[in-house]
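>>> Sequence and predicted model, in that order:
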Amino acid sequence: MKPWKRKGDKLFADIDKQEAAVLRGLVSQIDDMLRARVEETPQDELAELTGIRTGPTSSPDDPILSRLLPDFHRLDDDNPSKEDLDSAAMLRSLHEPGLLDVKVGVAAVVLGTCPTHGGEVRLSLEQADAWLSALNDVRLALGTAIEVTDDMPEELPDDDPRSPHLAVYHWLTWVQESLVQALSED
């Protein structure tokens, strides 16, 4: 993939077939995980009557989903109070459905604008923002899965099973940085 370029209110990049397949595959996996979380949402009769959607009250068990859907209220890890636990549950129930909508929506934008077999990607400014958000979600998920840390080396030994995934992580970082740079051009 060549760096993103901006012309007026449009952004352009060429993506090859393999890059498109990797990006679409990763975004699809995140989308599937998020949609499964939506399906797990308990039915709420009051929500159906009022139109106010509610979501789960507890964090996802999966570490990747937990990273994508963090707690809305930080708890004292050593000794959370009942009020803090109740507050965290209530905030999650109220805000997670909206966060899921946004994350599923940005994934749909990427899947709708990234050519299946590679080629030119053309984005509006709004679509570019969606790409940035979706790329961030994929990077968070992949970074969690391969346990990326600040002190992790740029490359891992070839016999480390995380090595190819780290290369993809770095590529996604570059795609995101390139898009940010193109967006900041006048």
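Everything's here; your move. All of these numbers come straight from a predicted model, not from anything done at the bench.
>>> CA only for contacts and neighbour counts going forward, please
Fine.
>>> Could I get the contacting residues of the residue nearest the centre of the chain?
Relative to the mean C-alpha position of the chain, the nearest C-alpha, by C-alpha atoms, centre = their mean, is the one of Asp137, at 1.7 Å. Under the criterion of C-alpha atoms under 8 Å, 6 or more residues apart in numbering, the contact partners of Asp137 comprise 30, 68, 103.
>>> how far away is it from Ser66?
From Asp137 over to Ser66 the distance is 12 Å, taken as C-alpha to C-alpha, to the nearest Å.
>>> sorry, back to before: quick one: which of the contacts of Asp137 has the most company?
Neighbour counts for those (other C-alpha atoms under 10 Å) peak at Ile30, which has 23 neighbours.
>>> Which residue ranges of the chain form strands?
Remark: strands assigned in the chain by DSSP state E are 5-7, 10-15, 119-124.
>>> who are the neighbours in contact with Val110?
Val110 makes contact with 24, 27, 127, 130-131, 134, according to C-alpha under 8 Å, 6+ apart.
>>> adding another structure so you can compare the two:
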Amino acid sequence: MRTWKRKGRGESIRIVSQLDSHEAELLASLVSSMCELLTERADTAPSDALSEVTGIRIGHSDAPDDATLGRLLPDFHRPDQDEELSAEVVNGRLNSALRSVNEPKIIDAKLGAAHILLDTLPDGGGDLALTVDEATAWLTALNDVRLALGAMLGISEDTPDRLPPDHPHAAHLDVYHWLTVMQDLLVEAVM
């Protein structure tokens, strides 16, 4: 991955870079895997008569059991955010209601950004020239992939920058750091 650069003016602004073939393949694989997780979650959402009549989609009312999906689709409100609401109210009714109403839209937005990344990703690597809107979608998708990978690896403040080469997660941590650098450089180019 080369750095991102901003070229052009006004409507013709493009955010440009290049990806090697293995980088493009890795990115496509990571984003596609995340899409599969989100699509499965959306496809298993309950259906009710009111949603069928109104066309208003509802999502799951319970948080995902999977840590990766839990990081992509966190609770809306935590008990430590509001002393006036009891933990039972926050963890039960409030989060369930907010989740069932909003989760379909959140999944759609995440999938939309991921599909823009996949659609603009050069097959086999090569040059990239993104509009500002496409670059913003890339930022969203890169962030989501980093969140998912970080949850899978259990990334925390105590996670070292490098793991021993024989550690089973060493290569995954390197990918996490690569995604972080790519996202940081893209933010700078977009700004």
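Right, received. Where do you want to start? All of these numbers come straight from a predicted model, not from anything done at the bench.
>>> now the contacts of Asp137 of the first structure in a markdown table, with distance to Glu40 of the first structure?
Compiled in a markdown table, the contacts of Asp137 of the first structure are given as follows (distance: C-alpha to C-alpha, whole Å):
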| residue | distance to Glu40 of the first structure |
| --- | --- |
| Ile30 | 16 |
| Leu68 | 16 |
| Lys103 | 16 |
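>>> Mind checking which of these are in helices?
Among the contacts of Asp137 of the first structure, the ones falling in helices (DSSP state H) are 30, 68, 103.
>>> Per the alignment, the first one pairs with which residue of the second structure?
With TM-score structural alignment as the criterion, Ile30 of the first structure lines up with Met34 in the second structure.
>>> The second one now?
Residue correspondence, TM-score structural alignment: Leu68 of the first structure in this structure matches Leu72 in the second structure.
>>> And the last one, by the same measure?
Across the two structures, Lys103 of the first structure finds its equivalent in Lys110 of the second structure, going by TM-score structural alignment.
>>> so what's that match closest to, chain neighbours aside?
Ala141 (6.8 Å; C-alpha to C-alpha, 6 or more residues apart in numbering).
>>> Next: Trp4 of the first structure.
Ala13 (4.8 Å).
>>> how much space is there between the one you found and Gly105 of the first structure?
21 Å.
>>> what about the two, which has more around it?
Neighbours around Ala13 of the first structure and Gly105, counted as other C-alpha under 10 Å, are more numerous at Ala13. The numbers are 19 against 15.
>>> picking that back up, would you check that the match of Leu68 of the first structure makes contact with Leu147?
Yes: using C-alpha atoms under 8 Å, Leu72 of the second structure makes contact with Leu147 at a distance of 6.7 Å.
>>> Helices of the second structure, residue ranges please.
Listed in chain order, the helices found in the second structure under DSSP H are 21-43, 49-54, 67-72, 87-89, 95-120, 132-153, 170-190.
>>> Gly8 of the second structure is nearest to which of the ones you listed?
Each of these has some distance to Gly8 of the second structure by C-alpha to C-alpha; the shortest is helix 132-153, at 11.2 Å.
>>> average gap between the closest one and the first structure?
Taking mean C-alpha distance after the TM-score superposition for the first structure, the mean distance separating helix 132-153 of the second structure from the aligned residues in the first structure is 0.5 Å.
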